[in-house]
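Visitor: Could you work out the structure for the sequence below:
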Amino acid sequence: MRCARRFMRRPVAPSASGASNSCPVRAATEGWRLKLEQARQGSKYQEVSSLTDDPQDIMNKTPRILFLEDIPADAELAERELRKAGIEFTALRVDTEADFRRALVEFAPDLILSDFSLPQFTGLDALRILHELKTDVPLILITGSLTEELAVECMREGATDYILKSSLTRLPSAALNALEKAAAQRAREAASAARWRSEEQYRELFENANDLIYTHDLAGNYTSLNKAGERITGYTRAEAVCMNITDMLSPEQLARAREMISHKAASGGTTVYELDIIAKDGHHVSLELSTWLIYDADSQPVGVQGIGRDITEHKRAERERDTERELLDALFEHLPVGVLLRDAQGRYTRANRKAAQIFEIEREQLIGMTPEELLQRAQITQPSGQPLQPAQMHSSIAVQTQQSVSPRPALITTPKGNRRRLVASAAPVALSEQGELGSVVVIEDVTEQHAIQEQLRQSQKMESIGLLAGGVAHDFNNLLTAIQGNAQLALRKVSPADAVRHRLLEVERAAQRAAVLTRQLLAFSRRQYLERKSVNLNDTINDIIKMVRRIIGEDVEVRLNEAADLAAVFADPTQLEQVIMNLAVNAREAMPHGGLLIIETRNMELDAAYCRRYSYVQPGRYVEIKVSDTGCGMDAATQARIFEPFFTTKEMGKGTGLGLSTVYGIVKQHDGHINVYSEVGHGTIFRIYLPVHERPTVAEPQAVPAPLAGGTETILVAEDEAALRDLARDVLEGLGYKVLLAKDGAEAVALYEAERERIDLLLLDVVMPHIGGHEAYERMRALNGTTPVIFMTGYSTETVQSRFVKHNRFIEEAGAVLLQKPYNVEGLGRKVREMLDSSRKK
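Guide: Okay, the predicted model is just below:
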């Protein structure tokens, strides 16, 4: 039968002693008996903590007997019986399970004499513990009484013998018999081991190798398999010798194996190759095989012998490394920063996709470049614009210093002409064990972040300038109110023919021009008074387009492109006319020899991507006003400052520098934003975005001003500027009113408390020392006052309104109106009369 085949088994050499007819087992047994019979003296029980005798040397040592007995006297009787028989031994008594378990390890007994019944423990328990620990120490039960059923059960559980305590005379022979059997078993094991050691060296190598070793005949029938082969394949040797190589190989692998066999049969020698086999449980095992032919006595090949190293884990680790490499390659490729690897020769050997995108250079071109070549190709400079030297390149510094280079900024101009701001860092990289150094460079494109930071910085700067401008305008408005009002009062007292009248008119006109400047400052600081309503910007632009054409001249062509479905915005149309006019004038000055001005409107949806570029913008629906020209354009430095008040590129005395700052302030006050794009020699584009107002536009009738009228009512005026107090008194008294004056809010409250029954109107400055106008008014209302109020201010409605919002009130709810400084005599008289008439109707 095939399964009974054996292949090239060499005979085992005879024993060196020549005693081929001797029995090692019998010799071992006799040795035990001689040792026991030569016992000459007894011994007391010993407390043994640790005994580590080799079981192979047990024949040369005194046997160790473990007594499992809870009654010391019974243990001593058994010991006396053994010593009476001349048996020499070392004894140890235990009476609990825990001590029994410990003694099996530390005392290592050759024989156990156990009582059957112990407190919480029995002889059967002891036998089961021996099974559990897989120890073959013989156990003899010594008991006072034992039923036949228990005796049978104990023998079934592995007891060597059992003896009644009433018949201890049989104990020595039973003990010797048990020791002899144990010795015989050990002797048989020793003989078997000796025979195994006497096998030829090939067999030891075959069986003890960590690698799979096998043989098969030329037909592929396995004839041997070592233990490592059993472990690796899962087949036992008996199973393997009944199998052919076809049973362990897939069709693809079988073809390769047969090819290797044919190759060896034809050429001989050793063949090394990899092969996957199918183990018994179905999983695949990768082997690295070294195979050669086996020859018979006539030097004819009769089979193949092979050694196979299990490289499954190696292959798995290799696959994991490949997977990890692929993962790292994917990570390298998709990093949000650019990465360049430089070798020891100073050339870039690897570049990721982002690096190619940043430099706008094909990756194939980047690879192989030197830092010097990249420096020239990308026009890399320092942030100041100074050229960067090759030795200052991050990769060069990292190699030279053998230290990491902290992030440093740089500017580049890509081959496509795009300017970018970068932050780059580098670190040295060991390329070999010989100390070759390269470097890795990490490049981050911070152009967008820098732009956002610049926008924030510019916004903060403009806000600071706006605060300053608003404060200046407020104080200046107080002065202008006094100048203009007194000039107007003086004009009423001089005749048309008086020479002084011309001077007073010049003062009035100068004050009016100065008031225009302060309004522009207030517009920039977003503190001017707005009369906002729902507006269609097409209508606003059409209202002033003729004026725009007249102002900019015939040498500039004006085109108007309006969206037919333009949404409404919530705005002050007069202020938006000012925006269009200022931008048109700015465009005209940029086209001294003529050109083209285009004004366009359209609806826009500003999404999250846009708002990431402009962090101060909220996403949503907007109306865009685009004003573009073909003028001389602006450089970056000019663009950075065009919205600053008093900044101008004109000659001294030819401009205030408030035109574009006014545009900026008006747009911001309307919750919009403005962007500018310009290139020198290529014109300028302004884009204004105003949020859409969902309410429909409604045409409002134009009010016809009524003739100026006076009255006899009593008015309380609170103003901290003495000139303005006197002006208000003169104007109002000139119109027939009775006037009470207060220099601050506290004095006004005191006057009101004393005279509130006859006071018909309050005229309060918003900003005064100690107590402002809004707080003074709140205190007056607390006195159950219902007197109407007019607030005077050099600031805007929004500024005044914010003070009331803090108290959860609004100007309208308080029954108040606002009088913007600088006001003229007629404006003050008309506002007072309107407020008095309105309160009387209520």
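Visitor: Going by C-alpha atoms from here, please, whenever you check contacts or count neighbours.
Guide: OK.
Visitor: got the contact list for residue 423?
Guide: Counting by Cα atoms under 8 Å, 6 or more residues apart in numbering, residue 423 touches 407, 408, 409, 410, 443, 444, 445, 446.
Visitor: Give the ChimeraX command for selecting the buried subset of the residues you listed.
Guide: Selection of buried members from these for ChimeraX, criterion 16 or more other Cα atoms under 10 Å:
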select :409,410,443,444,445
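Visitor: now, which of the contacts of residue 423 sits nearest residue 381?
Guide: Of all those, residue 410 has the smallest distance to residue 381: 5.8 Å, by Cα to Cα.
Visitor: element containing the closest one, please.
Guide: Taking DSSP states H and E as the definition, residue 410 sits inside strand 405-413.
Visitor: Give me the angle between the following helix or strand past that strand and strand 405-413.
Guide: Following strand 405-413 in sequence order, the next helix or strand is strand 419-430 (DSSP H and E). Calculated by axes from the mean of the first three to the mean of the last three Cα atoms, to 10 degrees, strand 419-430 forms an angle of 140 degrees with strand 405-413.
Visitor: circling back: check what contacts the strand holding residue 410 and list those residues.
Guide: Residues outside strand 405-413 that contact it (Cα under 8 Å, 6+ apart): 359, 378-383, 385, 394, 397-398, 419-427.
Visitor: Quick check on the residues you listed: which are buried?
Guide: For the contacts of strand 405-413, a burial check counting by 16+ other Cα under 10 Å picks out 359, 378-382, 394, 397-398, 420-427.
Visitor: Tell me how far residue 309 lies from residue 276.
Guide: According to Cα to Cα, to the nearest Å, residue 309 and residue 276 sit 11 Å apart.
Visitor: Now for the two: what residues contact both?
Guide: Listed as contacting both residue 309 and residue 276 by Cα under 8 Å, 6+ apart are residue 287.
Visitor: Please go through this structure and pick out the longest helix.
Guide: Counting by DSSP state H, the longest helix found in the chain is helix 447-493.
Visitor: next helix or strand past that one?
Guide: helix 499-524.
Visitor: now that next one, how far from the chain's geometric center?
Guide: Centroid separation between helix 499-524 and its chain, computed with Cα atoms, centre = their mean, to the nearest Å, is 60 Å.
Visitor: Now show me the structure for the sequence below, then we'll compare the two:
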Amino acid sequence: MKWKQDNPTPVWVRTARPAGLLNLRPRPDPMVPGRLNFSARRPITSIAHNTMRSRASVTPASGQEKSMSIERSPPQAPRAVYDGPEATAAPRPAASARTSRDAFDGQRSSVSRTELFRSLFEHASEAMLALDSRGRILLLNRPAELMFGYDREELIGELVDSLIPDHVRERLRVMRRPLQASAGIGTKGFRQPASARRRDGSELPVEVTLRPLRIEAGSCVLASVRDVSERLDLESNLRQAQKMETIGQLVTGVAHDFNNLLAIISGTLELVHGALPDDEEIRDDMDAIRGACNQATLLTRMLLTFARRSEAEPKIIELDQAIEGQARMLRRLIGEHVQVQLKLGLGAWTVEIDPLQLEQILLNLGGNSRDAMPSGGTLTIATSALQLSSGDSRLLPSMTPGPHALIVVTDNGHGMDPATLDRIFDPFFTTKQIGSGTGLGLATVQGLIRQSRGNIWCESAPGRGTTFSILLPRAEQSVEESIVVAEPAPKGGRQTILLVDDDPHVLRVTRLMLERSEYTVLAASSGEEAIEQVTQHAGPIDLLLTDILMPKMTGPQLARHIQALRPGIRTLFASGYAECPPDGEATLHADERVLVKPFSIRALTEAIEEALQP
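Guide: Next up, the predicted model:
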């Protein structure tokens, strides 16, 4: 093959054998001094000045790749350029080339490896930089440009320290030292979490891998930089989810024990209340205790709702009246330095929502407003009626046009910038310090509102406060129409109930409630004792009423044993959990009923009558 060594323009050359014409462009190689790269259809051809014999692959005009053995004459030899149908004669050819049958015969030159490295380097998925012994950047690829925000021309020749924050610079410098030394070529390299600095000064978490690399110009360090921001966010979210799962399990266990205590208190109150003389003052005191028990029951439901272990119980409520009642708790939550103003304009308008969920929504929004006003301020809750047409942008697909109640919660706190505003409903997103927030509050609020076929949106600006707007569809019923007139509690007949509970106090109170309802009761404090009662009792047993979680034998296990001894016996489970606990040995069948503690005599007798229905 013939070429003109000092000609920077493309030249045509012809191979010794009829392989076609080649259009080659010579380029100096920045990594290998004295080397020219010749590019044909693909830039993979290079000729080394300090090598008498080498191999190169080129693509001839025919499109077929050929492997060539290149023999070069000394530099002072006359040269010739192919510039026409025939080559200009030369006393000694500058180089000759002969084709080889196999382009991949295992004898590729270092030149081919260099070009392969360059191609892999440029097309790597990670940001990569080659550094010399002083930490100057020799090469970088396109992902590095995108990561750091620089063009490569701006970085080549510059110290890599400009891309490293001060607090990790010395640590990475120490890592590079053994790799930059010639003795470090045999080492495996290092991987280290670190931080990188972009052009705009922002930092991002990265994982840096440093490896030694030998090139003809000497040794250098190859740095692979991986952005681990997304991975760290996922790991943080996973830890947060695991923490919330642990909290949920703790809350569920506490609520179970608390509900057992409430079952004892409320059951005893109901029994005593029925035996009291007609003394108005005593009955008022008993009613106050019963009200406290009901409030405690609501608190346990709030805990279970927070832990996502409780089903929603929507009810028809007058929205203004509910907000006015919940404002008392809200004022205690946010403190005296924030004034709470109510501007309620719905009157007797009703909505259908779980009262506990409404309270959770207002407490969460109020808590966020308190945090936005550390020096004090005003929190305003206003309600009004709104008619939404079918084309209204505030209607979600799950919503229907028509009358809606609008709740507007406004504070005059520090507000939010657009970037924060865009993410406030994202799970786990929080602007609070570590330990001060979970990032789940507003995501939960949005989920609760949409569960009630409503919508929520936010408007805010730095220094101008924040406004949350909530839409809830108006209920078709009034509160009076939704209330079912209570009938007297049904009385038990001559049915026999096998009652099982491992808590002796719950067992005693429940037995008295059943006897007050004129049932015949067989009581047992364990599964083994219940099985013994069944074997010894000669008469019929109509219903098994058992706790779910008990030592040694769970309620469902006990039910299977007794159903084998007494086929046809009906079963009713009682539990302090809001739903069946996640225990493989306590799994219920789909048609089996659960009575949640605490329960009244009416709820108990109604559940029994329903379980005894054929």
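Visitor: What's the TM-score once they're superposed?
Guide: Laid over one another, the chains give 0.61 as their TM-score (TM-score structural alignment, normalised by the length of structure 2), with 476 aligned residues with a Cα RMSD of 5.6 Å.
Visitor: Quick one: residues in contact with stretch 595-615 of structure 1.
Guide: Contacts with stretch 595-615 of structure 1, where a contact means Cα under 8 Å, 6+ apart, come from 448, 451-452, 455-456, 537-538, 555-563, 566-567, 584, 587, 617-631.
Visitor: quick one: which of these sit in strands?
Guide: Judged by DSSP state E, the contacts of stretch 595-615 of structure 1 include 556-561, 620-629 as members of strands.
Visitor: Now do the helices in the stretch 51-200 of structure 2.
Guide: Along the stretch 51-200 of structure 2, counting by DSSP state H, counting those that start in this stretch, helices occupy 110-122, 142-148, 152-155, 166-180.
Visitor: Please apply the same query to the stretch 651-800 of structure 1.
Guide: Using DSSP H, counting those that start in this stretch, helices in the stretch 651-800 of structure 1 cover 659-669, 722-734, 745-755, 773-782, 797-805.
Visitor: The second one vs structure 2, average offset?
Guide: Once the two structures are superposed, the average separation between helix 722-734 of structure 1 and the matching residues of structure 2 is 1.3 Å (mean Cα distance after the TM-score superposition for structure 1).
Visitor: returning to that earlier point: can you flag the buried ones in the ones in strands among the contacts of stretch 595-615 of structure 1?
Guide: Buried members of those, scored by 16+ other Cα under 10 Å, are 556, 558, 621, 622, 623, 624, 625, 626, 627, 628, 629.
Visitor: ok, the third one - contacts?
Guide: For residue 621 of structure 1, the set of contacting residues under the criterion of Cα under 8 Å, 6+ apart consists of 603, 604, 605, 606, 691, 692.
Visitor: residue in structure 2 matching it?
Guide: Under the alignment (TM-score structural alignment), residue 621 of structure 1 pairs with nothing in structure 2.
Visitor: Provide the secondary structure category for residue 420 of structure 2.
Guide: Secondary structure assignment for residue 420 of structure 2 (DSSP: H, G, I helix; E, B strand; the rest coil): helix.
Visitor: And for it, the neighbour number?
Guide: By the measure other Cα atoms under 10 Å, the count of residues near residue 420 of structure 2 is 15.
Visitor: That one maps to what in structure 1?
Guide: Mapped onto structure 1 by TM-score structural alignment, residue 420 of structure 2 lines up with nothing.
Visitor: returning to what we had before: any chance of the contacts of residue 423 of structure 1 in TSV with distance to residue 251 of structure 1 as columns?
Guide: Output for the contacts of residue 423 of structure 1, formatted as TSV (distance: Cα to Cα, whole Å):
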residue	distance to residue 251 of structure 1
407	58
408	61
409	62
410	62
443	52
444	54
445	55
446	58
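Visitor: now, which of the contacts of residue 423 of structure 1 sits nearest residue 801 of structure 1?
Guide: Residue 801 of structure 1 lies nearest to residue 446 out of the contacts of residue 423 of structure 1, by Cα to Cα, at 41.2 Å.
Visitor: now the aligned partner of the closest one in structure 2, nearest residue through space, not along the chain?
Guide: Taking TM-score structural alignment, the alignment pairs residue 446 of structure 1 with residue 228 from structure 2. Ranked by Cα to Cα, 6 or more residues apart in numbering and with sequence neighbours excluded, the top spatial neighbour of residue 228 of structure 2 is residue 206, at 5.2 Å.
Visitor: and that neighbour, what does it touch?
Guide: 193, 194, 195, 196, 225, 226, 227, 228, 229.
Visitor: Same check for those residues, but in structure 1.
Guide: Compared against structure 1 with both residues aligned by TM-score structural alignment, their matches' Cα atoms under 8 Å, the contacts of residue 206 of structure 2 retain 193, 194, 195, 196, 225, 226, 227, 228, 229.
Visitor: Could you pull out the buried residues of stretch 123-134 of structure 1?
Guide: Within stretch 123-134 of structure 1, the residues scored as buried using 16+ other Cα under 10 Å are 123, 124, 125, 126, 127, 129, 130.
Visitor: ok, now stretch 300-311 of structure 2?
Guide: Residues of stretch 300-311 of structure 2 classed as buried: 300, 301, 302, 303, 304, 305, 306, 307, 309, 310 (neighbour count, 16+ other Cα under 10 Å).
Visitor: same check, this time on stretch 135-154 of structure 2
Guide: Neighbour-count burial for stretch 135-154 of structure 2 [16+ other Cα under 10 Å]: 135-145, 147-148, 152.
Visitor: Spit out the contact partners of residue 403 of structure 2.
Guide: Taking Cα under 8 Å, 6+ apart, we find residue 403 of structure 2 in contact with 385, 386, 387, 388, 473, 474.
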